[in-house]
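Chemist: Requesting a structural model of the entry that follows:
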Amino acid sequence: MNTELQSHPKPTRCDAPVVDARVVLLTHYIPIYQLPIYQELSRQIRDFHVLLSTDVEPNRHFQPRWEGLDVTLQKTLTLQRRWRHSAGFDDTLYVHVPYDTGRQLRRLQPDIVLSLELGFRSLASSLHRILHRRSKLILCTYMSQHTEQGRGMMRAAARRWLIGRADAITYNGPSCFDVLSDLGADPKRLFHFPYAANPDSIYTGPLQPSGSPSVTRMLYIGQMTQRKGVEAMVEQVVRYAQQHADQEFQLTMVGEGPLREPLSAVATPANLGIEFTGNLPSEQLPTLMPAHDLLIFPTLADEWGLVVNEALHSGLPVIGSRLAQASTTLLQDDRNGWLYDPRDDSGLADCLDRWLACDVADRASMAGACRDSVRDRTPAFAASGLIDACQFVLGHSTNDRCDD
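Modeler: Sure thing, here's the model as predicted:
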């Protein structure tokens, strides 16, 4: 794989950097939603470099963007494996082995290494930390108690070893914090580094009144795979429409995957229309969101679920799976949406009942509450958690960012 340095103009910085150090971030690829966060890090760090395992994974459909970042593509072996979870799904995962990590770190001589996840790149980064004791290691983790079920004793032991080598660790939410604590991480070394929606992917205009009360416009955005729970969701929506013949329902399905074809063949009652749009650019989300009443997030396992953030920023209530950390962290029943168990045949129906019971004033209040619930979850706020971790390992601050 090409390892030529991919340079872009660095954002202009008027003030002295918050972190006066050379920092190297190792990650798999840069999702569109992470770009503003990394750009913010680049503005606040004197010398910031990114090492990528790949430009984009095979099941992701977007054009990579690295504006304002110094990016190097590593020499990487990518393996495909199956993830079989107790929640009842089988999914494809890509495991990256960036085998030139040691050489790249020796070339860059970082003061701080930021390594995402607890796999090969973090193992190589830990070995670099052992051999170069003046450098510091921050592990950036994205987990939940549900997604970690069934990982096995060997993996748990390996993760404890990695955690013991780190100078600091970041977590993406409360459930991740609990996983790290169970693995023996020192709470004083844990820093909140959350997800944040890309401002280009959210609707920020005036909140419009909901459409006709006789039509419920539902939206799904994501991959059409077993793990995302789309089969059960469509079945439950069809059944609900059949039981409520006096109401009109529309379901927009955005995304691709192996289940799109069988789902598009599902018979629907006359009062339910299902539209499959395929993949859409993230820039179309600000137009798509306000054209709907609800987002349904039916996943069987997600360590977060950024689409929940995006919907809430756009004023769209969310019916969210309890099996995703974004739902359990951000959603409050009857305020900005509802939690449900996608494995319960009646769970989605109960939430739709509560939506239909809301009058126009209730729905307007929920739209405002949606935005209020994520108002502070910006790229700058997310970046500040990692900046604080950098200051901590350099001895310039203490950790006061643990979630309540």
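Chemist: Could you use CA atoms for every contact and neighbour count after this?
Modeler: OK.
Chemist: Just to check, residue 227 is in contact with residue 303?
Modeler: No: applying Cα atoms under 8 Å as the test, residue 227 and residue 303 come out as separate, 11.9 Å apart.
Chemist: gap between residue 390 and residue 114?
Modeler: Separation of residue 390 from residue 114 (Cα to Cα, to the nearest Å) stands at 9 Å.
Chemist: Could you tell me which residues touch both of the two?
Modeler: residue 138 (Cα atoms under 8 Å, 6 or more residues apart in numbering).
Chemist: Walking through the stretch 251-400 of the chain, point out its helices one by one.
Modeler: Listed in chain order, the helices of the stretch 251-400 of the chain (DSSP state H, counting those that start in this stretch) span 260-264, 285-288, 306-313, 325-330, 347-356, 360-374, 379-393.
Chemist: same question, the stretch 101-250 of the chain
Modeler: Under DSSP H, counting those that start in this stretch, the stretch 101-250 of the chain gives helices at 101-108, 120-131, 153-165, 174-182, 230-243.
Chemist: Need the ones you listed in a markdown table (columns: distance to residue 219 and mean neighbour count).
Modeler: A markdown table is the format used below for those (distance: least, Cα to Cα, whole Å; neighbours: other Cα atoms under 10 Å):
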| stretch | distance to residue 219 | mean neighbour count |
| --- | --- | --- |
| helix 101-108 | 41 | 15 |
| helix 120-131 | 37 | 20 |
| helix 153-165 | 37 | 15 |
| helix 174-182 | 26 | 19 |
| helix 230-243 | 11 | 19 |
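Chemist: could you dump those helices to CSV with distance to residue 373?
Modeler: Shown next, in CSV, are these (distance: least, Cα to Cα, whole Å):
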stretch, distance to residue 373
helix 101-108, 39
helix 120-131, 33
helix 153-165, 32
helix 174-182, 16
helix 230-243, 25
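Chemist: Second chain to compare with the first, below:
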Amino acid sequence: MRTALIINIPAPYRLPMYEILNQRFGDDFMVIFCANTESNRKWNIDELQFKHVFLKENVRLKKDGFNYVHNNPEVFKVLKKYKPDNVIATGFNPTHLYGWIYTLLYRKNFIPMTDGWLGSEKDLSWVHTLIRKIVFKTSSTYIGASKNSMKLFEAYGIDKDRIFQSALCIHNSKFENDKKFTNRKYHVMYSGQFTERKLPLFFADVVIKLADKIDGFKVLILGSGPLKEELFSKLDAHNIDYDFPGFIAQEELPKFYSESKIFLFTTRMDPWGVVVNEAMASGTPVITTPFAGVVDDLLVNNHNGFAIDIDTDKWVQKTDEILKNEENWKRLSENAKNRVQELNFDNAAQGIIDAIAHIENKN
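Modeler: As a prediction, this is how the structure comes out:
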């Protein structure tokens, strides 16, 4: 069976999985990219080692400043030429829906693939919800990035035996290090965009209070975005000792994560949160909000991190508690490194292979 996967742009945490699928299926697997990149991404992408096509770009940023809409009718032409038996679509942009329509017209198999979950989709309009209901009803198998994504499909009445997991993962080995608690320069770190959704000003409130509790308190900040000036003005006004090395290339990230004792992943909503993979592979425990898709999947409460309500005092208390108990930090750190090993490119590829095999076995 021939399979085409439609996705917005090349993401470094998915490309190795496509290479594995290419080794498994050869020319019977192809990735269709809607665009080369999106304006909020600064990834360095190497030459792609699998069959792929880039569509003529037609993309716009939604008013929320976070989501992009891709509309590439050209995908019909590409699919008709490639003639896939299965179409995997990673979203509900017009381009993805064109792929769904193709499967209806030519009686092929459609496989929705998502990193969304009930929390990230709770504010969908009735139109978006209706589209999902219709698409899911006419799909063959389903692929979720997390256990929470799989629960999302179940909430739409999908049988568990038709749902498969393909977790978001990274090159875990690149982040491995032997940095102990006492050898880590920074007490806490931030890594992400400086946007309201990522709560950088909440992060500032937390570190300002922590600085009053911990001698020699140091902070590492990675990222960029529109709230940059407001964030640093707030930190400067309280004389916070922080380092901001500016834009960091993907290959340089490991050395920064290994320099921090705790990663504070502030977010108002994230379908997953690959930065948590990066932190845990570095042995850096994570504190995040209940609104990150990694919670109850990669992040297990009081095992390798904590999910805490958006409450400054609660975050300060828990962070201070960990920083003042080295043995507890060691436990969290080891658990983080062990847990993230289960999320790797081979297992992620296997989820897609299993979804395709399920269809083959039904035919």
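Chemist: circling back: looking at the helices of the stretch 251-400 of the first structure, which is nearest to residue 140 of the first structure?
Modeler: For the helices of the stretch 251-400 of the first structure, proximity to residue 140 of the first structure was assessed by Cα to Cα; helix 379-393 is nearest, at 8.8 Å.
Chemist: What residues in the second structure pair up with that closest one?
Modeler: Aligning helix 379-393 of the first structure against the second structure (TM-score structural alignment) gives residues 345-359.
Chemist: distance from that stretch to the first structure after superposition?
Modeler: Superposed on the first structure, stretch 345-359 of the second structure shows a mean distance to its aligned partners of 0.7 Å (mean Cα distance after the TM-score superposition for the first structure).
Chemist: Please verify my assumption that residue 328 of the second structure contacts residue 322.
Modeler: Yes: when contacts are counted by Cα under 8 Å, residue 328 of the second structure is listed as touching residue 322 (6.5 Å).
Chemist: Who has more neighbours out of these two?
Modeler: The residue with more neighbours, out of residue 328 of the second structure and residue 322, is residue 322; 18 against 14, by other Cα atoms under 10 Å.
Chemist: Map the more buried one onto the first structure.
Modeler: Residue 322 of the second structure maps onto residue 355 in the first structure, by TM-score structural alignment.
Chemist: next one: residue 114 of the second structure
Modeler: So, by TM-score structural alignment, residue 114 of the second structure is matched to residue 141.
Chemist: Looking at the first structure, which residue reaches furthest from the middle?
Modeler: Within the first structure, the residue lying farthest from the chain centre (Cα atoms, centre = their mean) is residue 246, at 37.4 Å.
Chemist: Any figure for the gap between it and residue 240 of the first structure?
Modeler: Separation of residue 246 of the first structure from residue 240 of the first structure (Cα to Cα): 11 Å.
Chemist: got it, and residue 25 of the first structure?
Modeler: 47 Å.
Chemist: Now for the nearest residue to residue 213 of the second structure once chain neighbours are set aside: which residues touch it?
Modeler: Using Cα to Cα, 6 or more residues apart in numbering and skipping the chain neighbours, the partner closest in space to residue 213 of the second structure is residue 320 (7.7 Å). By Cα under 8 Å, 6+ apart, the contact set of residue 320 of the second structure is 210, 213-214.
Chemist: which of those does the first structure keep?
Modeler: Of the contacts of residue 320 of the second structure, not one is still in contact in the first structure (both residues aligned by TM-score structural alignment, their matches' Cα atoms under 8 Å).
Chemist: From those residues, pick the one nearest residue 181 of the second structure.
Modeler: For the contacts of residue 320 of the second structure, the nearest to residue 181 of the second structure is residue 214 (15.1 Å; Cα to Cα).
Chemist: contacting residues around the closest one?
Modeler: residue 320.
Chemist: go with 7 Å
Modeler: Shown in contact with residue 214 of the second structure (Cα atoms under 7 Å, 6 or more residues apart in numbering): no residues.
Chemist: can you check residue 133 of the first structure too?
Modeler: Neighbours of residue 133 of the first structure in contact, by Cα under 7 Å, 6+ apart: none.
Chemist: Could you do residue 193 of the first structure as well?
Modeler: Here residue 193 of the first structure is in contact with 170-172, 382-383, 385-386 (Cα under 7 Å, 6+ apart).
Chemist: Would you map the strands across the stretch 51-200 of the first structure?
Modeler: 70-73, 76-85, 89-98, 112-116, 136-140, 168-171, 190-192 (DSSP state E, counting those that start in this stretch).
Chemist: With respect to residue 198 of the first structure, which of the helices of the stretch 251-400 of the first structure lies nearest?
Modeler: So among the helices of the stretch 251-400 of the first structure, helix 379-393 is nearest, using Cα to Cα, at 7.2 Å.
Chemist: Quick one: distance of the closest one to the chain centre.
Modeler: 18 Å (Cα atoms, centre = their mean, to the nearest Å).
Chemist: So which bits of stretch 321-332 of the first structure are buried?
Modeler: 321-328, 330-332 (16 or more other Cα atoms under 10 Å).
Chemist: Quick check: which of the helices of the stretch 251-400 of the first structure is nearest to residue 298 of the first structure?
Modeler: Judging those by Cα to Cα, what sits closest to residue 298 of the first structure is helix 347-356, at 8.9 Å.
Chemist: Just the residues contacting the match of helix 379-393 of the first structure, thanks.
Modeler: Outside stretch 345-359 of the second structure, the residues touching it (Cα under 7 Å, 6+ apart) are 16-17, 20-21, 140-141, 164-167, 169.
Chemist: Same check on stretch 334-352 of the first structure?
Modeler: 236, 240, 298, 317-322, 327, 331-333, 366, 369-370.
Chemist: make it 6 Å
Modeler: Stretch 334-352 of the first structure is contacted from outside by 298, 317-322, 331, 366, 369-370, using Cα atoms under 6 Å, 6 or more residues apart in numbering.
Chemist: so how far does that stretch reach from one end to the other?
Modeler: So stretch 334-352 of the first structure: terminal residues 11 Å apart, Cα to Cα.
Chemist: ok now that stretch, how far from the chain's centre?
Modeler: 21 Å.
Chemist: Give me the buried positions along it.
Modeler: 334-343, 347-349, 351-352.
Chemist: Quick check: closest non-adjacent residue to residue 230 of the second structure.
Modeler: residue 201 (7.9 Å).
Chemist: if I look at that neighbour, how far off is residue 219 of the second structure?
Modeler: 14 Å.
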